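> With the sequence up front, the predicted model follows.
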Amino acid sequence: MPRLQTLPHRCPSVSIGGCFLLFSVLVPLSPACTPNAADDDEAGSETGDAIDAEHVSDGRERPAEEEITVPPNPIAPERYDCGAHDDPPPERTSPIAWSCLLDHTCRERFIIGHRGAGGDFGVVAPENSLAAFRAAILMATDYLETDPRVTTDGEVILFHDPEVDRVMEGTGTIEAMTFAQVRALSFQTDKYEGDFSCERIPTLREAIALCRDRAILMLDMNKTDDVEAVVAVIQEEDAVDQVIFDTSSLDKIDRALTLEPGLAIQIRPDTAADIAPQVEHYAPLIPTIVELEANILEEGAPIVHALPSRVTIDVFLSADLRAVFLGDLAAYAAWYDDGADMLMTERPYLAAIALGRL
C-alpha cells in the first residue's frame, strides 16, 4: 500500500463518498473498499457526516520508510461462515456484564458493529447477514446495528438499501418483493475471505435467536415506516430486553412505545440544544442511548451524561480510517476519552483489538 503522508487537520463536512474520495486520492483504494455512490444519500444521514478531523489525522509527517501495520482479522472465517452455519450460536465474548447493556446509567467502553461486522468498508462478511452477526459476537462486540425492512407479504427482514443490487446477486426493491423472492437471492461475496454461499437475507426473528443474550440488536428504524410489524416480532419473540429501538423519528418512537412501553430507545438529536427537549418529550423514560454527531460531542456529551445516559457516535470516517490507513488503533480510545461511550464501527475487530478484547 502506498505510504500515507499528511492528511488535513480538519476535514470539512462531507458525505461518506466524499470522504473516501479524499482518501482515494491520498491512498489508492480497491473498488471493494470504496463505498457505493448510490448508497450515499441514504447512508449519509446516519453516519456522522460532520467529521471532526482531529480524529482522522493529527497532520504529522510520516517518513517514507515508515511501515504501516494493521492487525488482520484474528477470527478464522470458518468460525462464522457457512462452515459454522449449522453450529450453535457462538458464546458471548465481551467482558462487559450483560446487565450493563440496557442500563442507561452504566457507562463502559462499548463497541457497536455496523450492519453486524461492517457495511461498505467492512471486510469480514456480507453486511446484515447471520454470518456477520456470528463474526461480530466472536469479536467481542456488544451491540449489532441492523436495518429492518418489511417485504410486501409482511416479513420483517434485515437489509440496508431499498434496492438489492449493491449487495445481492439480483435486482429489485425490497418492499416490492415477497419474502420468497428476497430469500432466493445470494449475497455478492467476492471481497470476503471464507464461504458465504449459504447465506441469505435474514429475518429479524432469526437474528434475535442468534444474538439472544450475546449481543443487543440495535434496530435502525429509519428504513421502514412499519413500526407495528417490527414491534410485533419483538413481542412475539419475547425480545424486548434484546433490542434497542433506534431512529431519528420521534413519531416512530412514540408509536413504538405506545405498543411496547418497555422498549429501550436511542434518540438522535441534531444539535446539543435539541437534547433536553427530546429527553423531556419521553420523561420519565430516559433514553438508553443518545447518538451525537462528532461536531457536537464536546458540548453534548456532558448533557447526556448528566441525565444519566450514554453517548454513541459513528467512527466510520475517523477512527476506522485512521486504523486502516495509518495503523493507528489509538484513534478508537481517543473518542472514548473525548466523551463517547459507544463507538459504531465498520471494523469491530480493530476496535476490539484496540480495547484489548482480542
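Looks like it arrived, so ask away.
> going forward, measure contacts between C-alpha atoms and count neighbours the same way
Fine.
> how about the helices in the stretch 201-350 of the chain?
Under the criterion DSSP state H, counting those that start in this stretch, the stretch 201-350 of the chain carries helices at the ranges 204-211, 227-236, 250-259, 272-282, 297-305, 319-326, 330-337, 348-354.
> right, and those helices - which one's nearest residue 115?
helix 348-354 (10.6 Å; CA to CA).
> helices or strands up against the closest one?
strand 110-113, helix 330-337 (3 or more CA pairs under 8 Å, 6 or more residues apart in numbering; DSSP states H and E).
> try 6 Å
With contacts defined as 3 or more CA pairs under 6 Å, 6 or more residues apart in numbering; DSSP states H and E, helix 348-354 has no helix or strand neighbours.
> Just the strands from the stretch 101-250 of the chain, written as ranges.
Using DSSP state E, counting those that start in this stretch, the strands assigned to the stretch 101-250 of the chain run over residues 110-113, 143-146, 148-150, 156-158, 168-169, 186-187, 216-220, 243-246.
> Going by neighbour count, list what's buried in the last one.
The neighbour-count criterion (16 or more other CA atoms under 10 Å) identifies 243-246 as the buried residues of strand 243-246.
> Pasting the second one now:
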Amino acid sequence: MGKKSNVALAIAAAAGAAWASTKALSKPQSRSSKEALEYGHPIILAHRGGSALAPECSLAAFEKAAKLGVHGFEIDLRLTKDEEIIVFHDEDLDRVTNFNGKVADYSLAELKKADLGYHFTDLEGSYSYRDCGEQIITLGDLLELYPQMLINMDIKDAPQTYEGSLMPSKLWRLLEEKQAFQRVVVTSFYDEQIDRFNLYAQNAVALGAGEKEVKKAYTAYSSQFKHLYHPKADVFQIPVKSNVFPLDTAGFIKFLTSLNIPVHYWTINDPVVMKKLIQNGAKGIITDRPDLAIDALKLD
C-alpha cells in the first residue's frame, strides 16, 4: 500500500473518530413546545395581510384575509420617530404610500396621514385603493382587532440603528401589555434582534430563525454532524431556496421536525408549489394569495 493510501486511511480514521466522539458527547435537544405553534394541520399565513388582494399591511388586506379563513398573518415591524411600533415593511415610504422619506423620520400622527393604498390596484386592474382611507396601523391595533389570529412578526429595523436598538424592548413591553405571548412568533433576518428580544422574553414567546440560524441548521443537516446542531428557534420561516441551496426538501423538513421545529415557507403564491411543500412536511404557507391557498390546502 502506497504512502498516499496510508495518509488517506489515516485521515478517514481520524474523521471517523471525531464523528464518534462528538456523537457520544452531543445529544440533540428538541425545542420545547410553544402554544402558538400547537396546531394539528398545515396553516396559512397571509403575507402582509395578503398583499396581492389589497394594499399591504392595510386593514382592508387583513380583513379580506380573515374573512377567507386564514390562520394568521405574517407582518413586518418598524419603529416611528416617536417610538411607536407600526405594521410596515419598507424603510422608505414611497413604494406604497404618497409620502417620501423614511418611517423613522415621521411620528405616528404624521404617518396616519399617508395614503397606504396610493399605488395599489386590484388584480383585475379595475379598482384603485387610492384615497380610500387606508392608513398605516400599529401593532397594538392589529393585536386587539384579531385576538384569534397567530401573528408572525418580523423586526425590520437593523440592530445598529437607533430604532433597531429600541425595538426588542419596546416589542416585549407591548406584548406584555396585550398579554399576547401565546399567539405570536417573533423573528427577524437579524439573529441579533431575536437574541436581544429573548433577553426580555426568556423563551416565553415563540421565536423564528434568523439568517445565521438557518445557515447553521442547513450546514449541520448537509454534513455528518447533525447531532451537533442545537436549535435556538422554535419555527423556521424560510424561502424554498437560499442561493443555490434547496431548503424545501423532505429531508431538511424532517430534520427540523425531529427537533420539534415546524417549517413555514414564504412567499408562495403557486397552488402547485403549496401542495408540494405540504406533502414534503411543511406546516405553514406564507402567501400574498390567501384566496388561492385556502382552496389549495383544503383538508380531506
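Nice, thanks for sending it over. On a predicted model such as this, the values are computed, not experimentally measured, just so you know.
> Residue 58 of structure 2 maps to what in structure 1?
Alignment note (TM-score structural alignment): residue 58 of structure 2 maps to residue 129 of structure 1.
> Quick one: neighbours of that match, just the number.
25 (other CA atoms under 10 Å).
> Relative to residue 345 of structure 1, how far out is it?
Residue 129 of structure 1 sits 16 Å away from residue 345 of structure 1, going by CA to CA, to the nearest Å.
> just to revisit the earlier point, the match of residue 58 of structure 2 and residue 198 of structure 1: what is the separation?
10 Å.
> Could you do residue 173 of structure 1 as well?
Distance from residue 173 of structure 1 to residue 198 of structure 1, by CA to CA: 22 Å.
> Which residue of those two possesses the greater neighbour count?
residue 173 (15 against 12).
> my guess is that one contacts residue 161, does it?
No: under the criterion of CA atoms under 6 Å, residue 173 of structure 1 makes no contact with residue 161, lying 8.7 Å away.
> and of the strands of the stretch 101-250 of structure 1, who's closest to residue 305 of structure 1?
Closest among the strands of the stretch 101-250 of structure 1, using CA to CA: strand 110-113, at 14.9 Å.
> what helices or strands is the closest one leaning on?
strand 143-146, strand 342-345.
> How many residues are close by the closest residue to residue 271 of structure 1 other than its chain neighbours?
Using CA to CA, 6 or more residues apart in numbering and skipping residues adjacent in sequence, the residue nearest residue 271 of structure 1 is residue 296, 6.6 Å away. Residue 296 of structure 1 has 16 neighbours, counted by other CA under 10 Å.
> how close does the equivalent of residue 296 of structure 1 over in structure 2 sit to residue 240 of structure 2?
Aligning on TM-score structural alignment places residue 296 of structure 1 opposite residue 247 in structure 2. For residue 247 of structure 2, the distance to residue 240 of structure 2 equals 5 Å [CA to CA].
> one step back: okay, the strands of the stretch 101-250 of structure 1 in a markdown table with distance to residue 323 of structure 1 next?
Shown next, in a markdown table, are the strands of the stretch 101-250 of structure 1 (distance: least, CA to CA, whole Å):
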| stretch | distance to residue 323 of structure 1 |
| --- | --- |
| strand 110-113 | 15 |
| strand 143-146 | 20 |
| strand 148-150 | 29 |
| strand 156-158 | 28 |
| strand 168-169 | 28 |
| strand 186-187 | 27 |
| strand 216-220 | 24 |
| strand 243-246 | 27 |
